[in-house]
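Asker: I'll drop the sequence and a predicted model, then ask my questions.
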Amino acid sequence: MKKNNFLHKHQKTLAPLLSLVLIILVTASITPGFLSIKIVDGHLFGSLLDILHRATPTALVALGMAVVIGTRGIDLSVGAVIAISGAVTAVLTVNTDFPVWLVVLCALGTGVVCGLWNGILVSVFNIQPIVATLILMVAGRGIAQMITEGQIVTFHSDVLDAIGNGYFLAFPIRVWIAIGMIVLTVLVMRKTALGLFIEAVGANVRASRLVGIEARLLVLSAYVFSGFCAAMSGIILAADIRGADANNAGLWLELDAILAVVLAGASLAGGRIYLLLTIVGVLIIQTLTTAILTSGLPAQYNLVVKATIILAVLLIQSPKTRQWLSGFFSKNKNAGKSSAGEASTDKRSAKP
């Protein structure tokens, strides 16, 4: 009884975790050495570490996306913001004598300005989030190309190289950056009233205003945070390839971020924020990508296979499936009780 109550209470949490474990086990069964981890020069190497390494940009973007979706919004511009911040990082590194900390600050500031733009359109002018962020999604890559003058700008910086590909305490530095950002976001959202207020705005904006919550300011802050996270991702991606590619940097990354939030069990209707489960969703997506690439499948099948598996995961996690499984197990449980009751009755009637 207690076991069933635990499963029922935590089924939304367990579903993404079990999906991730299942995908890892299946991948390990078809890919030799997938779970092996080696230590080379004090650094950890292996497929699992590569998943963490490659998942970092998506994880940062998904954090911001989770908060925005919690307000009943959406941010389609994060891919373009990644391209803009990466372009700013590369151009300032090449064409100025700015110290790295100032270059990073300018790139992060660019992301904040982009988020502020989206937030003003949504919260002040009441433009639908999908339309407001679509504007920057379309124009953003053009802005990035203007910054780079249509070229792929390459650079060399020891500090940025360390951010993109360096190691600290055996783990990639970019993974530590993501962990720090995740911990900070979780603390702010769960240990202060801010997270509760944002969820209240997403659940019912009119009611939240009636109780004195500054709904517009919170929505604005959510988009600023999303822009900041996208800028961090853009800096890491630019540092990874030691350059800025305005055409391809962060391309379609917004879709993976949205999908990660959905895999976490959040509704696009807003009202709930699942930060840690969103990171699990990111790991599911990146594990699938790595598994497909290492399985030897032809490249043209990669996206179809990935979409099919993700659809299966979403169907398993859907409320209808959980309701059906809950009903199925309860029927079996009731049937077991009925059988036990009948057996007990038969024993009593058999007594002289």
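Answerer: Sure, I can see it. Everything numeric here is computed off the predicted structure, so don't read it as measured data.
Asker: C-alpha only now, for contacts and for neighbours.
Answerer: Will do.
Asker: quick one: the strands in the stretch 201-350 of the chain?
Answerer: Ranges of strands within the stretch 201-350 of the chain are 243-244, based on DSSP state E, counting those that start in this stretch.
Asker: the helices in it, which residues?
Answerer: For the stretch 201-350 of the chain, applying DSSP state H, counting those that start in this stretch gives helices covering 205-210, 215-241, 253-263, 275-294, 302-317, 319-350.
Asker: List the buried residues of the third one.
Answerer: Okay, so that is helix 253-263. The neighbour-count check on helix 253-263 (16 or more other CA atoms under 10 Å) flags Leu253, Glu254, Leu255, Asp256, Ala257, Ile258, Leu259, Ala260, Val261, Val262, Leu263 as buried.
Asker: quick one: contacts for the fourth one?
Answerer: Pointing back at Asp256 there. Thr58, Ala62, Val282, Ile285 (CA atoms under 8 Å, 6 or more residues apart in numbering).
Asker: can you put those in JSON lines and add distance to Met181?
Answerer: Listed next are the contacts of Asp256 as JSON lines, based on distance: CA to CA, whole Å:
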{"residue": "Thr58", "distance to Met181": "13"}
{"residue": "Ala62", "distance to Met181": "12"}
{"residue": "Val282", "distance to Met181": "15"}
{"residue": "Ile285", "distance to Met181": "20"}
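Asker: Included below, for side-by-side comparison, is a second structure:
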Amino acid sequence: MKNATTVWRDLIHKPFFWGIIAIVALLLLNVLKDPGYLALTVNPNNGHLVGNVIDILRQAAPIMMIAIGMSLVIATAGIDLSVGSLMAVAGAVSMEFLRSTDGTSAGSALAAVGLSLAITALLGAVNGVLVAYVGLQPFIATLVLMLAGRGIAKVITGGQNTAASNDTYRWIANGYVVGIPVVFLLAVAIVIAVAWVVRRSALGLMIEAIGINPRASRMAGIKPKGLLLTAYILSGVLAGIAGVMSVGSVMTVDISRTGYQLELDAILAVVIGGASLMGGKFSLSGAFVGALLIATLDKTVLFLGVSSSATPAFKATVIIVICLLQSERVRAWFRRRRTPASPPSAETSEMKEVAA
């Protein structure tokens, strides 16, 4: 049976440990300003839970989706800069479909979601083809779609912010089940499903293998091209789900703002979760915690009244501290500084005298 010291050492090496510590620290900082920050109340009109924690869970859901997709792509030694633009495309497709068909039924909502995910899966496949079969660098291939994606969304909506009305579609982002936001429960279910597939099958190992060494994995019988294509399609689908979640809260797609710079938040969530940007290593649980941290950090910035000009510096400081705490080299340096140098033994002193 492991003792407490061994358990603690194992725990601090988990990818998500320092992310959880950071979330707790940020929440405590907010509690110091307002002791009732973590309070949850029940809305007497509908029985839903209301509070800052609920807001954080709702805000974290879209980030979780793109972070999970980004984890799989980064594990292949790639990157997907187009996820924010694909969120805008998904929102544009669904809002334009509901507006043009005047759909108010549950079937119309499901059709809008299905069409959105089909389009983003196709765009994700374009990224996969450019990377796996054409041979473009992932940064360049996805940067192209990052720029072109919002142009596609503008073409779909005619360059205008599009609004629609559908109770079922709105329920996806604003509804509750047992007092918990549906959007968060849906995100958790998707994360569990993806984690089950990639960890209970050989898919996760094969993705990590091509990230470590594509040539060696190919010689071992793995087909890197098909796996790369699959990873980018999954990233596109998950970005589409994130887009549906984002526009569903207000039932309006803002072409210039929906998903804006969320690709950076996704990358940060993946890094905080312990994944390597060099590929070959990923942690979906770490990405999940990283997304929660990003949402908590954004909420903290607003709650503390940090000015917009200082917000990037505040976020960067928190993230750098977390990355330093995750670094084994940094922790080893602190251990060496904390441990006093032991005095030389009698045997060592005698050997030095003989040598002299």
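Answerer: Here it is on my side, so go on. Being a predicted model, the structure only gives us computed values, none of them experimental.
Asker: JSON lines for the contacts of Asp256 of structure 1, including neighbour count?
Answerer: Converted to JSON lines, the contacts of Asp256 of structure 1 look like this (neighbours: other CA atoms under 10 Å):
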{"residue": "Thr58", "neighbour count": "26"}
{"residue": "Ala62", "neighbour count": "30"}
{"residue": "Val282", "neighbour count": "32"}
{"residue": "Ile285", "neighbour count": "26"}
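Asker: Determine which two of those are furthest apart.
Answerer: Farthest pair in the contacts of Asp256 of structure 1 (CA to CA) is Ala62 and Ile285. Separation: 11.7 Å.
Asker: Pull up the overlap in contacts between those two.
Answerer: With CA under 8 Å, 6+ apart as the test, Ala62 of structure 1 and Ile285 both reach Asp256, Ala260.
Asker: just to revisit the earlier point, quick check: which of the helices of the stretch 201-350 of structure 1 is buried the most?
Answerer: Neighbour counts (mean count of other CA atoms under 10 Å) averaged over each of the helices of the stretch 201-350 of structure 1 peak at helix 215-241, with a mean of 26.
Asker: Ok, which of the helices of the stretch 201-350 of structure 1 comes nearest Ile179 of structure 1?
Answerer: For Ile179 of structure 1, the closest of the helices of the stretch 201-350 of structure 1 is helix 275-294, at 10.2 Å, according to CA to CA.
Asker: Map Ser295 of structure 1 onto structure 2.
Answerer: Taking TM-score structural alignment for the superposition, Ser295 of structure 1 sits opposite Leu304 in structure 2.
Asker: Can you tell me the closest non-neighbouring residue to its match?
Answerer: The shortest distance from Leu304 of structure 2 to any non-neighbouring residue, by CA to CA, 6 or more residues apart in numbering, is to Asn30 (7.4 Å).
Asker: Next, work out how far apart that neighbour and Gln59 of structure 2 are.
Answerer: Going from Asn30 of structure 2 to Gln59 of structure 2 by CA to CA, to the nearest Å gives 17 Å.
Asker: what residues are up against the residue nearest to Leu304 of structure 2?
Answerer: Counting by CA under 8 Å, 6+ apart, Asn30 of structure 2 touches Tyr37, Thr300, Phe303, Leu304.
Asker: mind checking the SS state of the first one?
Answerer: Secondary structure state of Tyr37 of structure 2, per DSSP: H, G, I helix; E, B strand; the rest coil, is coil.
Asker: That one contacts Val31, correct?
Answerer: Yes. Checked against CA atoms under 8 Å, the pair Tyr37 of structure 2 and Val31 is within contact range at 5.4 Å.
Asker: neighbour count winner among these two?
Answerer: The neighbour count for Tyr37 of structure 2 versus Val31, taken as other CA atoms under 10 Å, is higher for Tyr37 (17 against 14).
Asker: Nearest spatial neighbour of the counterpart of that one in structure 1, chain-adjacent residues omitted?
Answerer: Per TM-score structural alignment, the equivalent position to Tyr37 of structure 2 in structure 1 is Phe34. Nearest residue to Phe34 of structure 1, sequence neighbours excluded (CA to CA, 6+ apart): Ala28, at 5.2 Å.
Asker: And the most centrally placed residue in structure 2, how close does it get to Ala39 of structure 2?
Answerer: Nearest to the mean C-alpha position of structure 2, by CA atoms, centre = their mean, lies Ala67 at 2.2 Å. The gap separating Ala67 of structure 2 from Ala39 of structure 2 is 28 Å, by CA to CA.
Asker: now Ser116 of structure 2
Answerer: Counting by CA to CA - Ser116 of structure 2 and Ala39 of structure 2 are separated by 37 Å.
Asker: higher neighbour count, those two?
Answerer: More crowded of Ser116 of structure 2 and Ala39, by other CA under 10 Å: Ser116, with 27 against 11.
Asker: residues touching the residue lying closest to the more buried one once chain neighbours are set aside, list them.
Answerer: Closest residue to Ser116 of structure 2 apart from its sequence neighbours, by CA to CA, 6+ apart: Ala90 at 4.7 Å. Residues counted as contacts of Ala90 of structure 2 (CA under 8 Å, 6+ apart) are Ser116, Leu117, Ile119, Thr120, Gly240, Ile241, Gly243, Val244.
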